[in-house]
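Student: Sharing a sequence plus its predicted fold:
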Amino acid sequence: MRKLFLAVMISVSILFSKVYGQQKVMSVQDSINVFYDQFFEELEANYLYRKNVNWSQIKPYVKKEALKSGTFEKSLKISSKLFDTIRGDHLLLFSEKGMYQSNLKRKIVQEDLHKSLLIAYSEEPKFEAKVINDHYGYVFIPGMLLLNATEKELNERAQKIYDAILELNKTKKIKGWIIDLRLNIGGNSNVMLAGLYHLIGDNTVSLYLDADKNVKNRSGLHNGIYYEDQKIQARVKTIAKPNTEIPVALITGVMTASAGEFVALGFRGRKKLIIIGEESFGLTTANDLFELPFKTKAAITLSYATDRSAVFTNNIEPQIEIVKEANFQDLEKDKNIIEAIKFIDSK
């Protein structure tokens, strides 16, 4: 995702403030009506494919189905059907009790996944940075979903990534870097990209296209600051000049999605870069997060995301394809890592 969980765009009227303050005494039916009125207002104003949707037909149907629910939380389940109907495979709705999404997303079955990858995923992987064979920096970035994080918390998480890279740089003679995105299922792309500033440098990170595929805005990095249209979204305190000449190998897989794909887009076009592994999941449209009534939030698709070329691709395709050859338990035997080292040595 472009900046899902980066900035909260709030549209609140005086009337809504009054209703929200009285939510404890509102009936379930009233709560559902207030919620869906606001939700549809945001979708009609912002959704990328809004002009292709017959809102006059969809809105009454969705509200009618939602009002059959016995509780407000149960009424949110109809949002999945709504997303399917308007072809919103990247739309998401978050409540205090759950997350609702489209059923149109690509289905990943067990046969698509290597046993080693499944084991690693089941262990709830955490960010990691270390050196392989004394000379190859390895940065593992899993999905990072920081839904309610403050600006301070987002910056601290980005700083952790940046500091880990610089610390390895000080202690070892690094020939090149391997960035592993195989278990990056999405989250806060701003945190990831700001954290990787030392390897990306001062550059445009992504371009965003409207429904007609025209460029409407951009994001980039400068002096450790990740911004979008001059609005700061995350930052790190830098201690060294970026190294944009050192070789970098990205590893992607079928679970690399959304924010994970945005990291790859941010690197694509960089010199001395290679992408290794499997074709990514395919969620390269860009979302923003909108606050809605009753402690709910919606990630609404606003644009197509591209690399610096402004050419949209549905997913990230590797230059060297390696299918189901993972070995997270012994990285030196992981074929993706072996190919990454070969690339780095060749440079």
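Tutor: Alright, I've got the coordinates.

Student: For the rest of this, base every contact and every neighbour count on C-alpha atoms.
Tutor: Noted.

Student: Tell me where this structure has helices.
Tutor: Secondary structure of the chain (DSSP state H): helices at 14-21, 28-46, 55-66, 72-75, 78-85, 115-122, 151-171, 189-195, 197-200, 259-267, 335-346.

Student: Put together JSON lines for the ones you listed, with mean neighbour count on each row.
Tutor: What follows is these, written out as JSON lines (neighbours: other CA atoms under 10 Å):
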{"stretch": "helix 14-21", "mean neighbour count": "12"}
{"stretch": "helix 28-46", "mean neighbour count": "17"}
{"stretch": "helix 55-66", "mean neighbour count": "14"}
{"stretch": "helix 72-75", "mean neighbour count": "17"}
{"stretch": "helix 78-85", "mean neighbour count": "18"}
{"stretch": "helix 115-122", "mean neighbour count": "15"}
{"stretch": "helix 151-171", "mean neighbour count": "18"}
{"stretch": "helix 189-195", "mean neighbour count": "30"}
{"stretch": "helix 197-200", "mean neighbour count": "25"}
{"stretch": "helix 259-267", "mean neighbour count": "28"}
{"stretch": "helix 335-346", "mean neighbour count": "19"}
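
Student: G282 is in contact with I316, correct?
Tutor: Yes - I316 is in contact with G282 according to CA atoms under 8 Å; the separation is 7.3 Å.

Student: Give the residues shared as contacts by those two.
Tutor: E261 (CA atoms under 8 Å, 6 or more residues apart in numbering).

Student: A further structure is provided below for comparison with the first:
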Amino acid sequence: MKNTGFESRNTAYPDSLPGWYFKAKPGFKVSLDDKDKFEGNFSLKVSGDKVDAGQFQSFSQEINVNGSSVQKKSVSCYIKTTDVMTKIGVWCQVWDEKDKVIGFESFDTQHIVIQGTTDWKKYTLSITALEGAKKIVVAGFLMGNGLAWFDDFQVEELQTMSIPPSAAVLKYINDFNGFIKKNSIYKDSLDWKKISRDIAALSNGLQTISDTRVLTDYMIRELRKAGDNHSFIQNKTQTQTSATGASPEKPMSKLLENGIGYIMVPGFSSAHYPSILDFSTTIQSQIKKLDEENDIKGWIVDLRTNTGGNMHPMIAGLGPLLREGDLGYFIKEDGKRQRWYYEQGREGIEKGTNVRVNPCYKLKNNKNRIAVLIGNSTCSSGEMVAISFIGAHNTRLFGEPSGGYVTSNSIFWLADGATLLLATGFVSDTNKKIYSKKIIPDVMVKSDSDTDLVLKAAEEWLH
């Protein structure tokens, strides 16, 4: 690593930072400080003044690595802060020879939080460079208002490769991989011999279950390379929050010009039944209010901000606008189909009921046209909702291709209370069309920052 302590200066270009790359952003200033430093003559000072909390200033450096084998490294530096309102941090990316990111760690991923005013302290990230790695990108940043000083960066090899993993670590990753080998629809696309070698190398030095994140993250990356962009891990806290809490976003409705009823259904991530029922009932109540108080000429269902979560309350809520009966199918690896349906306020899979809205509402006129809006943020369960409308004679999809998270996921519980949500099947509409990638709308309309062209196209069709 070059200029680790920011001692090198280019007097001809005082705003440059030898060895490091940065581009100054409005509201931020990057400079060398000869008065406040951890050691040597200088530190790097980054200041933010009158900037939004989401804006940040970063600086970075690329470091070449030899990717002939798995390597574990630590990236450390000393940091001091004054009145940091949002956060500061360090992140590391590992790139392969094709300039693809194959590894990432940050203060966020390793639960390091720095805010307010703090004195000089050493902070360390551990990073794994897999076989085939070409370079590591190390970056520091300040987000929002405040002052931060950085000094004495170091990248070192971790001396843990000769220490065998604990029995708890081996059992955890064996159970994790067992779920994938038995249930993943991508399991035959994985190079299990290579995976075994990499897991063996990555496991060295790991002693606790919390250490296994490097192994599970590796497996998720391998699934991504095989084509699975939907499987993911929820840690214990996220799993508990999903089981007990409500999603913050709420559905929204309004009457548009010319008697068009508009319903926006956001993502919903909770598995808490009272919250599920409230979400479903709210949507139906909004549909009922619009329908009873107005002479509705058509409907718009906006799924463009629906990033997914739990499909069942979304479908139950939209039931009055859907056909009664089968709405789509989960397709298992053996070809067996499981239907999902809506009937008289009940939504479920096969003959089971997941959500029941009672009393349920029925439209005054069920022959009105329905325009469904989708885009690249329509993902996962949001896509299942869109599929539920496909095939109805009075329905058309408008917008841009969906996010492409159209596999059905099953939940597998891990020993530490976390859960693996694993892609175990594909889905199809009632016409038996299987979706393995994105949903393509019937009418392609590109988004515009100034005018909602998608909404406009839908309104014109409804008129």
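Tutor: Here it is on my side, so go on. Bear in mind the structure is a predicted one, so any value in this text is a computation, not a measurement.

Student: Can you calculate the TM-score here?
Tutor: After superposition, the two chains reach a TM-score (TM-score structural alignment, normalised by the length of structure 1) of 0.74; 286 aligned residues with a CA RMSD of 2.5 Å.

Student: if we can go back for a sec, quick one: closest of the helices of structure 1 to K216 of structure 1.
Tutor: Closest to K216 of structure 1 of the helices of structure 1 is helix 28-46 (CA to CA; 13.4 Å).

Student: so what does that closest one touch, helix or strand wise?
Tutor: helix 55-66, helix 72-75, strand 285-292, strand 296-306 (3 or more CA pairs under 8 Å, 6 or more residues apart in numbering; DSSP states H and E).

Student: thinking again about what came up before, of I316 and G282 of structure 1, who's got more company?
Tutor: Per other CA atoms under 10 Å, whichever of I316 of structure 1 and G282 has more neighbours is I316, with 25 against 20.

Student: List the contacts of the equivalent of the more buried one over in structure 2.
Tutor: Aligned counterpart of I316 of structure 1 in structure 2: I439 (TM-score structural alignment). I439 of structure 2 sits next to 383, 401-404 when contact means CA under 8 Å, 6+ apart.

Student: In structure 2, what range does stretch 293-307 of structure 1 match?
Tutor: So stretch 293-307 of structure 1 is aligned with residues 415-429, judged by TM-score structural alignment.

Student: Buried residues, the matching stretch. List them.
Tutor: 418-429 (16 or more other CA atoms under 10 Å).

Student: and what of stretch 431-446 of structure 2?
Tutor: Neighbour-count burial for stretch 431-446 of structure 2 [16+ other CA under 10 Å]: 434-435, 437-441, 444-445.

Student: from those residues, which is closest to I370 of structure 2?
Tutor: So of those, ranked by how close each gets to I370 of structure 2 (CA to CA), first place is P441, at 13.5 Å.

Student: how about whichever strand or helix holds S60 of structure 2: buried residues?
Tutor: Using DSSP states H and E, the element containing S60 of structure 2 is strand 56-64. By neighbour count on 16+ other CA under 10 Å, the buried set for strand 56-64 of structure 2 is 56-62.

Student: Which is the succeeding secondary structure element to that strand?
Tutor: In N-to-C order, the element after strand 56-64 of structure 2 by DSSP H and E is strand 71-84.

Student: Can you state the residues of structure 1 onto which that next one aligns?
Tutor: The aligned range for strand 71-84 of structure 2 is empty, by TM-score structural alignment.

Student: tell me which strands and helices that strand is in contact with?
Tutor: Contacting strand 71-84 of structure 2 under the criterion 3+ CA pairs under 8 Å, 6+ apart are the following elements: strand 116-129, strand 146-157.

Student: repeat that with 10 Å
Tutor: Applying 3 or more CA pairs under 10 Å, 6 or more residues apart in numbering; DSSP states H and E, we find strand 71-84 of structure 2 packed against strand 43-48, strand 87-96, strand 116-129, strand 133-143, strand 146-157, helix 192-203.

Student: measure M255 of structure 1 to Y36 of structure 1 for me?
Tutor: Using CA to CA, to the nearest Å, one gets 32 Å for the distance from M255 of structure 1 to Y36 of structure 1.
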